[in-house]
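Asker: model this:
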Amino acid sequence: MTIPRSRAEFFVEPERDSRFTGPATGGERPMLAAFLTDHRATLELKCAGLGPELARRSVEPSTLSLLGLVRHMADVERRWFRQVLAGQDAPPRFSSQGDPDGDFNGARPDDPAAVEEAWEAWRDEVAFATRFVAEAPDLDVEADDVWRGRVSLRWVLIHMVEEYARHNGHADLLRERIDGAVGI
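Answerer: Model (predicted):
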């Protein structure tokens, strides 16, 4: 007899899962940073063990793929932490004015180097953002953004948690389509 599976099952055994173990009380910065770290780890987990199949697209005509999500989140991390908050001249790595969806459009299975490049870019941007958050004097650091106007580091952290949470939902469905893996 086959035991029915639940979508709420874990992708990894609960005793081996280090996600979502951050502080539930105490300071706001450690709590927000931990949630963001956990959502980043979730994206990595949803992509674990895959190679070129990361570029498999959801359904036509969509260009949504796990590889596209990694590339997209590298650009999102870069935008908010390098461009907006740190004020660096750091153009997106994968999208452009000519191809605003280049993060997804360029995620092609016929380019094996694309997977490594995407993970390297994402890890570089996560490392920069992590340092920026740790070194900021407080969560009230502010900068101007062409889309939102004046934003604080606090707002960016909350927005990043929301951005990852939304895209991790997409990653759940994309991973299930690739190999049937489900879970949180």
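Asker: can we go C-alpha only for contacts and neighbour counts from here?
Answerer: OK.
Asker: what's the helix or strand for the residue most central in space within the chain?
Answerer: The centre of the chain sits closest to Met73, judged by C-alpha atoms, centre = their mean, with a distance of 4.4 Å. When elements are assigned from DSSP states H and E, Met73 belongs to helix 66-77.
Asker: compare with the first, here's sequence two:
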Amino acid sequence: MTPSGRRAEMFVPVERDPRGLGPATGDERTLLGAFLAAQRTTLELKCAGLGARLAQRSAAPSTLSLLGLLRHLADVERRWFRRVLAAQDAPPLFSSPSDPDGDFTGAVPDPAVVTRAWSAWRAETAFADAFVADAPHLDIEGHDSWRGTVSLRWVLLHMIEEYARHNGHADLLRERVDGAIGL
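Answerer: Predicted coordinates:
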């Protein structure tokens, strides 16, 4: 790979970046939603076009992979929006008490596993987006066994932080898979 320009310009050309600039003004719900959407889109960009190569691990003995991150974030979305805020009986899709790291250990290079992960992630993000849009305000609350009482506002901020942290991992994982770098 020949170095060129800024790292940010090497992955997706600015003119084709689906994240755009996003709003810089507006109400809190709009801004939080836009920041979360941009983080989700970043994960999609990092995973785009890899198919079963999403399962490639970072380095032994780690089980970290882009597919694992996708499965993990589907379960994180499910936890906060379905279980905590909507109070649904929605157990994790990819991990369990007997396999708490199943989101990563089960991320194998099988097209059916990849398809299921994308379907689950898209379903969970769609549910979350609808939940946020229908919520009367950001102060609605849910109960979580880890944090106690949390508001929708807190969950949105936490989700932005969660994606931002894992998108940093995704940067390195994608570069390892095929050399693609940038935002």
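Asker: TM-score for these two?
Answerer: Comparison of the two superposed chains (TM-score structural alignment, normalised by the length of structure 2) gives a TM-score of 0.96, and 182 aligned residues with a C-alpha RMSD of 1.2 Å.
Asker: helices along structure 2, start to end?
Answerer: In chain order, structure 2 shows helices spanning 8-11, 28-47, 66-77, 102-105, 111-134, 152-178, with DSSP state H as the criterion.
Asker: which elements pack onto the last one?
Answerer: Yep, that's helix 152-178 of structure 2 we're talking about. Packing contacts for helix 152-178 of structure 2, counted by 3 or more C-alpha pairs under 8 Å, 6 or more residues apart in numbering; DSSP states H and E, involve helix 28-47, helix 66-77.
Asker: 7 Å instead, please
Answerer: The elements that helix 152-178 of structure 2 packs onto, with contact taken as 3 or more C-alpha pairs under 7 Å, 6 or more residues apart in numbering; DSSP states H and E, are helix 28-47.
Asker: could you do the third one as well?
Answerer: Packed against helix 66-77 of structure 2, as judged by 3+ C-alpha pairs under 7 Å, 6+ apart, are the following elements: helix 102-105, helix 111-134.
Asker: let's go with 8 Å and repeat that
Answerer: Under the contact rule (3+ C-alpha pairs under 8 Å, 6+ apart), helix 66-77 of structure 2 is packed against helix 28-47, helix 102-105, helix 111-134, helix 152-178.
Asker: so what's Val177 of structure 2 up against?
Answerer: Counting by C-alpha atoms under 8 Å, 6 or more residues apart in numbering, Val177 of structure 2 touches Arg53, Gln56.
Asker: mind doing that once more with 7 Å?
Answerer: Contact criterion C-alpha atoms under 7 Å, 6 or more residues apart in numbering gives Gln56 as the residues in contact with Val177 of structure 2.
Asker: what of Arg83 of structure 2?
Answerer: Neighbouring residues of Arg83 of structure 2 by C-alpha under 7 Å, 6+ apart: Asp89, Ala90.
Asker: how does it look with 6 Å?
Answerer: Remark: with contacts taken as C-alpha atoms under 6 Å, 6 or more residues apart in numbering, Arg83 of structure 2 is in contact with Ala90.
Asker: and it? What does it align with in structure 1?
Answerer: Under the alignment (TM-score structural alignment), Arg83 of structure 2 maps onto Gln83 of structure 1.
Asker: same thing with Leu69 of structure 2?
Answerer: Match for Leu69 of structure 2 (TM-score structural alignment): Leu69.
Asker: what number of residues lie near its match?
Answerer: For Leu69 of structure 1, the tally of surrounding residues (other C-alpha atoms under 10 Å) stands at 24.
Asker: would you mind measuring from the nearest residue in space to Gly68 of structure 2 that is not next to it in sequence to Ser95 of structure 2?
Answerer: When the adjacent residues along the chain are set aside, Gly68 of structure 2 lies closest to Phe104, with 4.2 Å between them (C-alpha to C-alpha, 6 or more residues apart in numbering). Phe104 of structure 2 sits 9 Å away from Ser95 of structure 2 when distances are taken as C-alpha to C-alpha, to the nearest Å.
Asker: more neighbours, the two?
Answerer: A direct count of neighbours by other C-alpha under 10 Å for Phe104 of structure 2 and Ser95 places Phe104 higher, at 24 against 18.
Asker: alignment lookup: the residue nearest to Gly68 of structure 2 to structure 1.
Answerer: Taking TM-score structural alignment, the alignment pairs Phe104 of structure 2 with Phe104 from structure 1.
Asker: state the distance from that match to Arg29 of structure 1.
Answerer: 31 Å.
Asker: ok, now Gly22 of structure 1?
Answerer: Applying C-alpha to C-alpha, the value for Gly22 of structure 1 to Arg29 of structure 1 is 11 Å.
Asker: could you dump the helices and strands packed on helix 66-77 of structure 2 to a markdown table with distance to Arg7 of structure 2?
Answerer: Conversion of these to a markdown table gives the following (distance: least, C-alpha to C-alpha, whole Å):
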| stretch | distance to Arg7 of structure 2 |
| --- | --- |
| helix 28-47 | 14 |
| helix 102-105 | 28 |
| helix 111-134 | 27 |
| helix 152-178 | 11 |
